[in-house]
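K.L.:
Build me a model:
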Amino acid sequence: MAWCSAKQKPKYKNLVGKSRAREFPHKELIFRLLTALLRTLIFRGSIIMANKEGHMNMKNMSAKNMENNESNMSHMDHDMTETDHSQMNMNHGDMDMAGADMMMHGGSMMHMGNLKVKFWVSVVLAIPVLLLAPIMGLNVSILSFSSPLIVGIIIVLFDTALYFYGGMPFLKGAKAEIQNKSPEMMTLVTLGISVSYFYSLYAFIANNFLNPTNHIMDFSFELATLILIMLLGHWIEMNALMGAGNALQKMAALLPKTAHLVTDNGETKEVPVSDLKVGQAFQVRSGESIPADGVITAGESTVNEALVTGESAAVTKNVGDKVIGGTTNNNGTLTVKISGTGDSSYLSQVMKMVQNAQQAKSKAEDKADLVAKYLFYAALGVGIIAFFAWLPQGLATAMTIMVTVFVIACPHALGLAIPLVVSRSTTIGAQNGLLVRNRQAIEASQHVSHVLLDKTGTLTEGKFTVNALIPNDGIDETTLLSRLAALEINSTHPLAQAIITEAQAKNIEVVAAEKSQNIPGVGISGNVDGTDYMIVNGNYLTKQGIRFDEAAADKWAAKGNSVSFLLQGTQVQGMVAEGDTIKAGAKELISGLQRRGITPVMLTGDNPKAAEHVANLLGLTEFHAGLLPDDKQKIIADYQAKGNHVIMVGDGVNDAPSLAAADIGIAIGAGTDVAIDSADVVLVKSEPSDILHFLDLAKITNRKMVQNLWWGAGYNVVAIPLAAGVLSFIGIILDPAVGAAVMAMSTIIVAINAMGLTGEKIKNV
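P.N.:
Okay, here's the model as predicted:
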C-alpha cells in the first residue's frame, strides 16, 4: 500500500485534516485510533478539494484514495429468527408487521438484536485493519510486526472475515434481488464492497508476490469502514422504523395470559386465555384486562377502551353491553359471555386488517418502485461511465469514483417513501378506531368533492322514540300499538325497535304476526289475528292513491319525525310518528367538511319534510329524501358522472352496495363487527368527528408521502452526478465514506419523517 509521506504534498487535500501518514509518539496511539474511528464511522466530512497545482498524482494520492472507499449501508440478513419485537417486512414497498421484530429490504432480513451484534462484532474485526493499515499512519513496529507480508496477511484475513460476516447481509440480499430479476439497493452495495475486497486481495498478491514496478494501493481500510458505516446506519434506521411495529405489538400485548373461567357449577377457575371458547363465560375483576370479546351477563362497571378504540373517556358498561378483549375493567366485577376469541376477536381482526392494508400497494407506490428499479440501472451505468472517464487519472481513482457512485445511489429511499408512511398511518388509525381496509382510500381522499351521509346512524343516533300514536276512527292507541308491534316484533330496524320498546313500556302483550315479510323501500307486512296488515310510508300511500291525513303527517314530519302508517287493505288504521336525536358532533361534522371545501350531502328514506327539518338544523344545503335502497347507488353514480369524487358514509350492512359503489366507502359505528368487506374504511365508534379525523389522517399521510417521494427522487438526482465527480472542475470530489454515510442518512431521513406522523396531529389539521 502506498500513501502520502509527510514530505509529499498531495494535490488534493482532505478538508477534515492533513495527511495522516506520519510518525507520532506511542502514547497517542489510543487517542489517534479513537479519533479515526469516530471520524470514519459517524461522519467524515471527506470532501476533497483540489489545490492550485491541478491534476492528481497517483503516488501522492494513494493514501487519500484509501480513505475514499468507506461506503455501503444496505439491508439486513436472512438468517435472523428471534421474535421479541414487532415484525416489519419491507420489500422496497411492503411492510408487514405480525409480531416478530424483523425487517426485509430487497429480500434480506435482519433481526434488530442480531443487527446490533453483527455491528459490534464487525467493529472488533475492523480494529486490526484500522491499526495496521498504513493509511492510519501508525508505527506497526510497536505491535512487533516488521514484515509487510505478515501485516498484509493479517489485514487480508480480517478483511475476509469482515466481507463474509459483516457483508453477508448485503451478499444475500443481492442474490435474492438477482434471483427475483429485480436488482436494486442490495446489488449496488454488494458491487461496492466486492470491488473493494477483491481489488484489495489483488493488491496484496501483486505487492507481495508479483513484484510490480509500482506499489499498488489496496482498499482494505475502506472495505472495513464501508461495512461498519453500512451496519451502523441500518441499526439507526431500524430504531427509527420500529415505531409502527411496536404499536401493533402493544395492541397484541393487551390481552392477559389467563382468565377466570366460570364453570357449570358457578365457580371460577383460572385458565389460559388460549383455552377460552365462544359461548363460555368468564369473570373479570376490578383493574383486570378483559381476556376476550363478549356480552356482559352480570355486573356493572366502567371500561377503559383507549388503547383499542382511542376513546379516552371510560365507557359505562351494563348487562347486555359488549366488551372488547384487551380493554381494562376499571371497577366492579363483570361476568361476560364470550362472543369472540382468537382469530375471531376484535383485536385479531384489527391487526389482520392493518397488516393487509400495509401489504397492499397503491398506484403511487407502484410508480415509485418502478423508478427505484430503473435507478439501479442508472447508477450502474453512471458508475461505469465515471470509471472510464476517470481512468486516465489512474485505476485507483477511477475505482474510487465508481464505488462512490454505487454506494451513494439510494433506490431504497424511494422504495420506502410510501410504505413507511402508510404503515405508520394505518397503525395510528387502528389505535384511534379508524381502520383502513383499502390503503388506496388514503390517496383517493385528496380528490374528494362530496361526502354522502346516510342520515340514520351517521348524523342521528339511530335510536328512535315514539312521539305520537294517531289512530283513525274505530281503533284506539293500544290496539294500534299492539298491531304495529306484532308486525315489527322480529325486526331489527331502528323504527321497529322504537315501537317494540313503546309496547313493552305500556305492558302490551305482543304476539308475533304470521307470514311477516319485509318490503324493501316500503315497510313490512304480516297477518295479525287472521287479518293482513302492512306498515308503510307516505310515498307508498301516495303512489297507490290511498287517502290519509296529510296535514297531520306533514305536521309531525316538519318536526323531524319519521311517519309510518298501519294499513289494512286500502284503509289506513292510524299513524305513528317516531323521532330520532341528532348526534352531538353532527353539526361540527357538516361545518368541518364545508371548511375543507367538501360538500356534505344527506341521504335518507324519510319523507322530504322530515329530511328538510334535519338538514336545516345541521346547516346542510343538499339532501335527498324518500330514497329506496337502490336509489343511493344511483345518486352516487350521478355525482360521479359529473366528475365528482364521492365518499359514502353509512352502516356496513344496509348500505353495503352504496359503500362499494362510492370512490371511498366508510362504514361508521361498526363496534366489534369490523369485518365489513364493502367498506374501504371502518370507523369503530359512531362519532361523526371520526370522519373528519380520517380525512385529516389521510391529508397528513399524503403530505408525508409526497415529502418522502420528493426527498427520495431529489436526493438521487443530486447525489449520483455529484459522486461521479461533476464538480471536480472546482475541486470537489466525494469520498466513498461520505457516499455511504449520506446514503444511510437519506433512508433515515425518510424514516424519521414518517415517524413524525402522530395521533395527536390527526385532530389538529
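K.L.:
going forward, measure contacts and count neighbours with C-alpha atoms only.
P.N.:
OK.
K.L.:
give the contact list for Glu578.
P.N.:
Glu578 makes contact with 464-468, 495, 498, 561-563, according to CA atoms under 8 Å, 6 or more residues apart in numbering.
K.L.:
What's the PyMOL syntax to select whichever of those are buried?
P.N.:
If you want just the buried ones from the contacts of Glu578 in PyMOL, going by 16 or more other CA atoms under 10 Å, the selection is:
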select buried, resi 464+465+466+467+495+498+561+562+563
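K.L.:
Now render the contacts of Glu578 as TSV, adding secondary structure and distance to Ile762.
P.N.:
TSV is the format used below for these (DSSP: H, G, I helix; E, B strand; the rest coil; distance: CA to CA, whole Å):
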residue	secondary structure	distance to Ile762
Phe464	coil	32
Thr465	strand	35
Val466	strand	39
Asn467	strand	39
Ala468	strand	43
Leu495	helix	35
Ala498	helix	36
Asn561	coil	35
Ser562	strand	36
Val563	strand	40
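K.L.:
want to put them side by side, so please do this one too:
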Amino acid sequence: MADDEVRTARAHHGARGHHEHHGHHSDADGHDHGSHTGHGHQGHGADHDHGDHVQVFRRLFWIMLLLGIPTVAFSPMFGSLLGYEVSGWGLWVAPVLGTVMYVWGGQPFLSGGYDEVRAKQPGMMLLISLGITVAFVASWGSTVGVLGHDLEFWWELALLIVIMLLGHWVEMRSLAQTSSALDSLAALLPDEAERVEGDAVVAVAPAELRVDDVVVIRPGGSVPADGVVVQGAASMDESMITGESRTVRRAEGDPVVAGTVATDSGIRVRVGAVGEDTALAGIRKLVADAQNSSSRAQRLADRAAAWLFWFALGAALITAVVWTIVGTPDEAVIRVITVLVIACPHALGLAIPLVVSIATERAARGGVLIKDRLALESMRTVDVVLFDKTGTLTKGTPAVTAVDPGGRMTVDRVLALAAAAESDSEHPLAKAIVSAAAQRELEIPPATDFSSSPAVGVQATVEAQTIQVGGPYLLEQEGVRELGIADRWRAEGAIILHVLVDGDVVGALRLVDEVRPESRRAVDSLHDRGLEVVMITGDADAVAASVSDELGIDRYFAGVRPQDKAATVSRLQEEGRRVAMVGDGVNDAPALAQADVGLAIGAGTDVAIASAGVVLASDDPRALVSVRALSEAAYRKMVQNLWWAGGYNLIAVPLAAGVLAPIGVVMPMSVGAILMSLSTVVVAANAQLLRRLDLRPDTVTDSAPHRQEAT
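P.N.:
Modelled structure (predicted):
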C-alpha cells in the first residue's frame, strides 16, 4: 500500500463511530516461524535484513549472468551440442570464468550447505552445493585430461548457479516487498505533533517526541503517542483501537492511545511511551517475524530437497558399485557424476519462490497484503468465516434511517431543522444528520449561536427559534418526554435523537450503524464456496439479529465482551472447524491470533494488523473471497511445481544411472542437462499462469469459483 493510501485509510477509520456527546446509551457492552534454513540465507549475511538480501542476490545474479553467457558459449560440450568447436585459447575461457562463478556465485549455496551439514539437516542448499561441486571438480578433471571429455560440465555449472541465484533473488524480493508494505503502516499515525515548548507550541514529527513531552491535541485531531491527559477533557473516538463505535470520555489523569481522535474539544497529553515501548516498535518486530515465517509448501520443498539429497546419494553409490562390477571404472565415474549433477534441483529451487512472489504481487494489486505465507496457504482449508460486525460488515459510521415527526411537522421539516442546528458540529452523528438532509436535497436554513454540550447535545438559533438536538439527558434537562416510537427503536439497538423547538419535542431521528452494501455479496459468495458465515459483536441481540437477517448470516454471537472474542473462536475450533477471523480493533487482536487465519481490515488498528496473517487494505469484506481464491490457486501451483520438479528427478536420476543400460538405453549427460533446464522453464511458465487470476472483489464475487482459479 502506498503511504497516501494508508493515510487515507486511517483518516477514514479515524472518523468512524457514533458517539456519546448526544447522550445515547446503548445496550451494548462497551505460527510457526521457521528459521528458513532450508534456503540457507543465514549463510549469506545473517545480520542483514531482506532488503540487503535483495541487493546481494540481484547484484550476484546479474554478475553471474554476464559471466555465465561466455562460460556456456565457450564450453566444449555445449559447442558440440550446437555443432561448433571450441579450440585454442577459447578452451580456457569456460574453466577460468566457471571457477570464478563457482567460488563467487556459488558462495551462498556452499555456505548454506555447510550450515545444513552442521545442523544435520540436509536440504536444498546441500543438494545444490553437491551438484555444483561435483560439476566443478569433474569439469576441471576433463579440462586437464584426467577425466574424459564427457565429464565437462562448465555450461551446466553456469546455468545451475544463475538459475538458483534467480530463485533466491525472486524470493528475497517478495519478502522485502512484504516488509516495505508493512513498514508503510507507520504512516497510519499523524504526520506531525504539536509539542508545548514554554509558551509556544511547535510542530514536530511524532518520532521526535520524548517521554514527558506535552502535546496539544486539537478537536478532530489524532493522538501522536501513548500518554495521559494533563489538561482538558474530550470524547475520544477509540474505534480504531477498540473496534467499537461509541466515544469514551477522557479527562485529566486518563490514559489515551496513539491514533485515537478527540472528537469534540481540545486536550493536552503528556507523552508516556516512545521508541521500543510503542505499538509501532511492536509492529516492526512482527515484520521481522513475518519475514522469517516459512510456509508449509516451502517446508515441503525443503523436505523434498532432503529426500532428493539422500535419493541422489544412494543412487550414486549404487551406480558406482554396479558400474564398477558390470562396466569399467571410467564408466562408473561418468555415471556417478552424471547422477549427482542431474539430481541438482534446478526447478525445485524456483518452484515455491516464483509462486509466492507472483501470489503476493497479485494479492497486493487486489488490495490484500500477505504478511504470513502460512496464512495464505491455510485460507484454502477454512470452513467458517467469523466477521466482527462493527467496521467490518457495517461501515462503523451512523446513518439516519428514519424520522418520526411526532404529528406536528413534516419529516423534511424536522430533518432540515436538525441539520441546521448540527451544521456547525464536527461530530459523526451531526455529519450523518446533515448528510441525510443533503441526500433529500432539503434547503437547510442558516443557524446562529451554536453551542455544544458533551453528553447532552447541541443548540442553535434557527429562524428566531431555539433548536436543540440530543439524547436522553437533553430530554431530562428540558423536562419533556420522548416520542412513543423511541421504545421500538431502542429495542432494535438504534441511536435515538430528539429534536426540540423552543423546548418542545417536534420529532425524533433513528440512527444506526449502516451495513456495507458489499457485505451481502461477500456473504453470498462465501456461501457459494461452501463456507459458513458467522458474526460476532458486542452489541445487543436485537442489533445483531437485525444485521444477521439482512445479510443472510448463518449464526451470530451477540453481547460478546472484547476479552471473550478469542474464546468464541476457540469454541468454533473445538467443534472441529477451521476458522478465519476478520476484524479491525485491539479487542479483535487475540481472536485474530487464535484463529487459523487472521485477517485485519487495513483501516483498523495497528495491533489488529500486527496480530493478523493477512491485511485487507480496503474495508470491502469481499476482499476475503479474493484471498480464498488466491489461496486455492497458489497452493495448486506450488504442488504442481513440486511434483514436476521432484518427479522429474525421480525419473531422470535412474535413467542417468543407467537402469535401462541392459536394453541399450543410456541417457547422455547432455540430454539430461537440457531436460533439467527445460523443467525449470515449465515450472516458471506454470507459476506465471497465476497472473491470470483477477482478484478484484467485483469480479471474484460475480464469477464462479472455478473460473477464478488459474488453471
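K.L.:
And the TM-score between them?
P.N.:
Superposed pair, TM-score by TM-score structural alignment, normalised by the length of structure 2: 0.59. Supporting alignment: 516 aligned residues with a CA RMSD of 5.4 Å.
K.L.:
thinking again about what came up before, would you turn the contacts of Glu578 of structure 1 into TSV with distance to Gly626 of structure 1?
P.N.:
Output for the contacts of Glu578 of structure 1, formatted as TSV (distance: CA to CA, whole Å):
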residue	distance to Gly626 of structure 1
Phe464	18
Thr465	20
Val466	20
Asn467	20
Ala468	21
Leu495	15
Ala498	20
Asn561	13
Ser562	11
Val563	12
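K.L.:
tell me which of the contacts of Glu578 of structure 1 is nearest to Ile150 of structure 1?
P.N.:
Phe464 (90.9 Å; CA to CA).
K.L.:
In structure 1, which residues correspond to stretch 625-633 of structure 2?
P.N.:
Mapped onto structure 1 using TM-score structural alignment, stretch 625-633 of structure 2 covers residues 692-700.
K.L.:
Report the mean deviation for the matching stretch after fitting onto structure 2.
P.N.:
Once superposed with structure 2, the aligned residues differ from stretch 692-700 of structure 1 by a mean of 1.4 Å; criterion: mean CA distance after the TM-score superposition for structure 1.
K.L.:
just how off-centre is that stretch within its chain?
P.N.:
14 Å (CA atoms, centre = their mean, to the nearest Å).
K.L.:
Contacts for it next, please.
P.N.:
425, 429, 434, 442-443, 445-446, 589, 592-593, 757, 761-763, 765.
K.L.:
Take the residues you listed and keep only those in strands.
P.N.:
Leu434 (DSSP state E).
K.L.:
In the contacts of stretch 692-700 of structure 1, which residue is surrounded by the most others?
P.N.:
When neighbours are counted by other CA atoms under 10 Å, Ser425 leads the contacts of stretch 692-700 of structure 1 with 30 neighbours.
K.L.:
Trace it over to structure 2, please.
P.N.:
Using TM-score structural alignment, Ser425 of structure 1 pairs with Ala359 in structure 2.
K.L.:
Now do the same contact list for the closest residue to its match other than its chain neighbours.
P.N.:
Nearest non-adjacent residue to Ala359 of structure 2, counting by CA to CA, 6 or more residues apart in numbering: Ala634, 6.4 Å away. Contact analysis of Ala634 of structure 2 by CA under 8 Å, 6+ apart lists 355-356, 359, 377, 690.
K.L.:
measure Ala634 of structure 2 to Val162 of structure 2 for me?
P.N.:
Using CA to CA, to the nearest Å, one obtains 25 Å as the distance from Ala634 of structure 2 to Val162 of structure 2.
K.L.:
cool, and Ser295 of structure 2?
P.N.:
Noted for Ser295 of structure 2: a distance of 25 Å to Val162 of structure 2, by CA to CA.
K.L.:
Likewise for Val269 of structure 2?
P.N.:
According to CA to CA, Val269 of structure 2 and Val162 of structure 2 sit 57 Å apart.
K.L.:
more crowded one of these two?
P.N.:
Val269 (28 against 25).
K.L.:
what packs against the host helix or strand of the more buried one?
P.N.:
Using DSSP states H and E, Val269 of structure 2 sits within strand 267-271. For strand 267-271 of structure 2, the elements it packs on are strand 214-217, strand 227-231, judged by 3 or more CA pairs under 8 Å, 6 or more residues apart in numbering; DSSP states H and E.
K.L.:
Can you tell me which of the ones you listed is most buried?
P.N.:
strand 214-217 (a mean of 24; mean count of other CA atoms under 10 Å).
K.L.:
and Ala667 of structure 1, how many neighbours does it have?
P.N.:
30.
K.L.:
That one maps to what in structure 2?
P.N.:
By TM-score structural alignment, Ala667 of structure 1 lines up with Ala600.
K.L.:
if I've got this straight, the residue nearest to Ala359 of structure 2 is in a helix?
P.N.:
Yes - the assignment for Ala634 of structure 2 is a helix, going by DSSP: H, G, I helix; E, B strand; the rest coil.
K.L.:
residue ranges of the strands in the stretch 651-765 of structure 1, please?
P.N.:
Under the criterion DSSP state E, counting those that start in this stretch, the stretch 651-765 of structure 1 contains strands at 664-668, 681-683, 732-734.
K.L.:
Understood, closing this out.
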